[in-house]
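Peer 1: predicted coordinates and the sequence they were generated for:
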Amino acid sequence: MTEGGTARLSLNQKTLNRCSLPEVVAECVRTGIPAVGLWREPVREFGLAEAAELVRSNGLRVSSLCRGGFLTADTSEGCAEALRDNRRAIDEAAELGAACLVLVVGGLPNGSRDLAGARERVRDALGELAPYAERHGIRLALEALHPMYCADRAVLSTLEQALDLAEPFSESQVGVVVDTFHVWWDPKLFEQIERAGTRIASFQVCDWLTPLPADVLLGRGMMGDGHIDFPPIREAVRRAGYTGDTEVEIFNEEVWSTPSAEVVDTMIERYLRLT
C-alpha cells in the first residue's frame, strides 16, 4: 500500500472528462483526494479566478496545469504566437497555484521532416520561457510522449531527451514529467529516473491497453487493466527524491462514460494497491 494512503494522490481533470470542474472538485472532497490536475481549456471556460477560488476554498492543491508547449513552429509568426500563449499559460498556472506547467512540446510542422530542427526550436523557446516562469514562481515540466506521437504531438520521445533539454536550466525553472503511459517501455527508464532525481516535477500514472483504439490518444487505461508494472516505477521515482503528488490521468471512452463516483472509487483502490 502507498505510504500515507491517499495523502499524495491527485485526480487529473481529464480522468473525469465529462464532468464540470465543480463536479471534479466535489469528487475530490467526497473521497478525501487532496490534489487535482487541471487543464487550461475547461479552466478558461469556468473562469480562471473562479477556478482558483473553487480549488482553494475546498482545500485542494493543484498538482499540475496542462498544458503549455507546442513550440516547434517553423515560422517567425508561429514561434512568436507560441511564446505568447505559453506566457499566458504560465500566468494561469501562477493564478491557480499549480506546482508546475506541463509542456507537450509539439510535433513536426506541416510538411516538415526536420526533426532535429524542431527539437532545436524547443530548446530556443525554453531559453525564452524559463526566466519568465521562474519570475512567476512556476516550474516548467517537459513531458516526453511515446514515440507514436513524435510527428504530431511531441518531438521528445524519451525521458533522456527531456532531461537533455532540461539540464542547462536550474531545477527550479525546468523539470520533467514521468508519465507511465509514455515511458514504461523505455529500456533506459530506471537509469534516467535516477539521473532525473529531484528534477522530476510531475509523476502521472495510467495503464497501457492493447489493442490500442483507432484514436491512440484514448488508449490509456485504469491502473491494473493493462501491461504496466507500476511498483518498480513508483519506487524508482521515490528513490530519486520525488515527494510530490501521483496524478492519475486517463483518456479512455469507457472510463469517461462510467459514473464518476465509480471511476474515482476504482482509481483509489487501484492506486493504493498498485502504485
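Peer 2: Received, thanks.
Peer 1: please count neighbours and contacts with C-alpha atoms only from this point.
Peer 2: Will do.
Peer 1: how about the strands in the stretch 1-150 of the chain?
Peer 2: 9-12, 35-39, 61-69, 101-104, 140-143 (DSSP state E, counting those that start in this stretch).
Peer 1: in the chain, which residue is most central in space?
Peer 2: Centroid-nearest residue in the chain, with Cα atoms, centre = their mean: Val102, separated by 5.2 Å.
Peer 1: make CSV out of the strands of the stretch 1-150 of the chain and add distance to Gly117.
Peer 2: What follows is those, written out as CSV (distance: least, Cα to Cα, whole Å):
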stretch, distance to Gly117
strand 9-12, 32
strand 35-39, 28
strand 61-69, 16
strand 101-104, 17
strand 140-143, 18
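Peer 1: looking at those strands, which is buried most?
Peer 2: strand 140-143 (a mean of 30; mean count of other Cα atoms under 10 Å).
Peer 1: show me what that one is in contact with.
Peer 2: For strand 140-143, the surrounding residues in contact (Cα atoms under 8 Å, 6 or more residues apart in numbering) are 100-105, 130, 133, 156, 159, 162, 166, 173-179, 201-202.
Peer 1: quick one: contacts of the helix or strand just after it?
Peer 2: Counting by DSSP states H and E, the next helix or strand C-terminal to strand 140-143 is helix 159-166. Outside helix 159-166, the residues that touch it by Cα under 8 Å, 6+ apart are 123, 142-144, 156, 174-176, 178, 183, 188-189, 192-193, 196.
Peer 1: drop anything exposed from the residues you listed.
Peer 2: In these, burial by neighbour count holds for 123, 142-144, 156, 174-176, 178, 183, 189, 192-193, 196, counting by 16 or more other Cα atoms under 10 Å.
Peer 1: take the one below as the second:
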Amino acid sequence: MRDFTASHEALSLNTATVRKQWSLDRIIDECAKRNIRAISPWRDQVASVGLKETAQRLRETGIVLSGYCRGGFYTAPDKQGLLAALDDNRRAIDEAKTLDAPCLVLVVGALPGALIGAASYKDLGRARQEVADGIAASLEYARNVGMPLAIEPLHPMQAAERACINTLEHALDICDALDPARTGMLGVALDLYHVWWDPKLEQQIQRAGRDRLLAYHVCDWLTPTRDLLNDRGMMGDGVIELKKCRSWVEAAGYSGFAEVEIFSEQWWNRPGEMVLDTCIERHTTVV
C-alpha cells in the first residue's frame, strides 16, 4: 500500500467539499497554492465560470481532474424525459472530454420525482431497467468520444431519490453486461461513504480490479448521522476503516487519486482555507 504520510500528492479535492465557501476559480487557485494536484468539479460550478475558462485555468495551474461530476439521472416518467436525459448525458460527456477528465461519474437516478416528494411511479425494477438502458446508450456515445463512464453506487438510503444502484456488486453486474471485454470504458466510482457497510466490499473490489476501478472517493461516516445527504464526516472523525479499505483498493490494482468528497453543513460553515488544510492533514494521517 502506498505511503501517504510523506506528501499529499495522491490527494484530489471534489469541489463540492468547499462549494459553499468559494467559486470554482477560487477553489482551483487555493488548491494550486497548497499543491493539491487534482480536483473533481461539478457541472454547475464549471458552468458558472465557463467551460473554456475552466479548462484554461486548469492548464495554467497544472491541476488535473480525477473525475467529472456528474452524468446519470436516466429515469423519467415518459419517453420524452428519457430522451432528454440521454441528451444531457451526451453534453456531460463532451464537457468531461473538454476538461480532459479521466472519467464521467454517473449518479444514475431512481424514482423520477421522488427528490421533490412526488414520485411518478414506484416500480424500482422499471427504474433499474431505464438506468441500464440509459448507460448502454451513453456508453455507445462515450466510446466514440473516448470518455470512460464510472457508475457510482449510492447508499441504500438514497435508493428512491438519487440512485437505484446501491451496491458495488450491482454496479459491476451492469459493467459486465455492457462491457464484457473490460475495455476500460465502463467502470465504477467507489465512494466509501456509500459502500463501507457492504459485507461483500472486499470481494467486489477484487472483482472490479484495475480495469473497473476508475475513481476512489473518501470521507467518513459519522455516528449519529443527522442528515442523509449533508452530514458526511471529515476523514478520521467517523467509523470507516479508511486504511483497510484503501489497502483493498490498491491490492486490486488502483493507483490513482484518493478524492476527498464531503457534503457537510458543518464543514461548509468553516473557512475554506481551514477545510483544505484539514483535508491535507487527514489525508496524510488517516486515509
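Peer 2: In hand now; what should we look at? Please read all numbers here as calculations on a predicted model, not as lab measurements.
Peer 1: after superposition, what's the TM-score here?
Peer 2: Superposed pair, TM-score by TM-score structural alignment, normalised by the length of structure 1: 0.97. Supporting alignment: 274 aligned residues with a Cα RMSD of 1.2 Å.
Peer 1: the residue nearest to the centre of structure 1 maps to what in structure 2?
Peer 2: Aligned by TM-score structural alignment, Val102 of structure 1 pairs with Val105 of structure 2.
Peer 1: same question for Trp184 of structure 1.
Peer 2: So Trp184 of structure 1 corresponds to Trp196, using TM-score structural alignment.
Peer 1: and if you look at Glu128 of structure 1?
Peer 2: Match for Glu128 of structure 1 (TM-score structural alignment): Ala137.
Peer 1: do you know how far its match is from Met185 of structure 2?
Peer 2: 13 Å (Cα to Cα, to the nearest Å).
Peer 1: and the two? Which one has more around it.
Peer 2: Of the pair Ala137 of structure 2 and Met185, Met185 is the one with more neighbours under other Cα atoms under 10 Å, namely 21 against 14.
Peer 1: that one and Trp42 of structure 2, how far apart?
Peer 2: 21 Å.
Peer 1: Ile36 of structure 2 now?
Peer 2: Distance from Ile36 of structure 2 to Trp42 of structure 2, by Cα to Cα: 17 Å.
Peer 1: same question for Asp176 of structure 2.
Peer 2: Counting by Cα to Cα, the gap from Asp176 of structure 2 to Trp42 of structure 2 is 27 Å.
Peer 1: pull up the aligned stretch in structure 1 for stretch 59-75 of structure 2.
Peer 2: Going by TM-score structural alignment, stretch 59-75 of structure 2 sits over residues 56-72 in structure 1.
Peer 1: can you give me the end-to-end span of the matching stretch?
Peer 2: End residues of stretch 56-72 of structure 1 are separated by 35 Å (Cα to Cα).
Peer 1: can you give me the helices in the stretch 151-287 of structure 2?
Peer 2: 168-178, 192-195, 201-212, 242-251, 265-268, 272-285 (DSSP state H, counting those that start in this stretch).
Peer 1: and these, which is most packed in?
Peer 2: Buried most deeply of the helices of the stretch 151-287 of structure 2, by mean count of other Cα under 10 Å, is helix 192-195, with a mean of 22.
Peer 1: burial count for Glu81 of structure 1?
Peer 2: 14.
Peer 1: that one maps to what in structure 2?
Peer 2: Counting by TM-score structural alignment, Glu81 of structure 1 corresponds to Ala84 in structure 2.
Peer 1: circling back: is it true that the residue nearest to the centre of structure 1 touches Ser63?
Peer 2: No: with contact defined as Cα atoms under 8 Å, Val102 of structure 1 does not count as touching Ser63 (10.2 Å).
Peer 1: residues touching the match of Val102 of structure 1, list them.
Peer 2: 67-72, 149-152, 189.
Peer 1: next one: Thr183 of structure 2
Peer 2: Asp211.
Peer 1: quick check: the gap between it and Ser264 of structure 2.
Peer 2: 36 Å.
Peer 1: what's the answer for Leu65 of structure 2, then?
Peer 2: Distance from Leu65 of structure 2 to Ser264 of structure 2, by Cα to Cα: 22 Å.
Peer 1: and the longest helix anywhere in structure 2, what does it pack against?
Peer 2: Identified as the longest helix of structure 2 according to DSSP state H is helix 124-145. On a contact count with 3 or more Cα pairs under 8 Å, 6 or more residues apart in numbering; DSSP states H and E, helix 124-145 of structure 2 meets helix 79-98.
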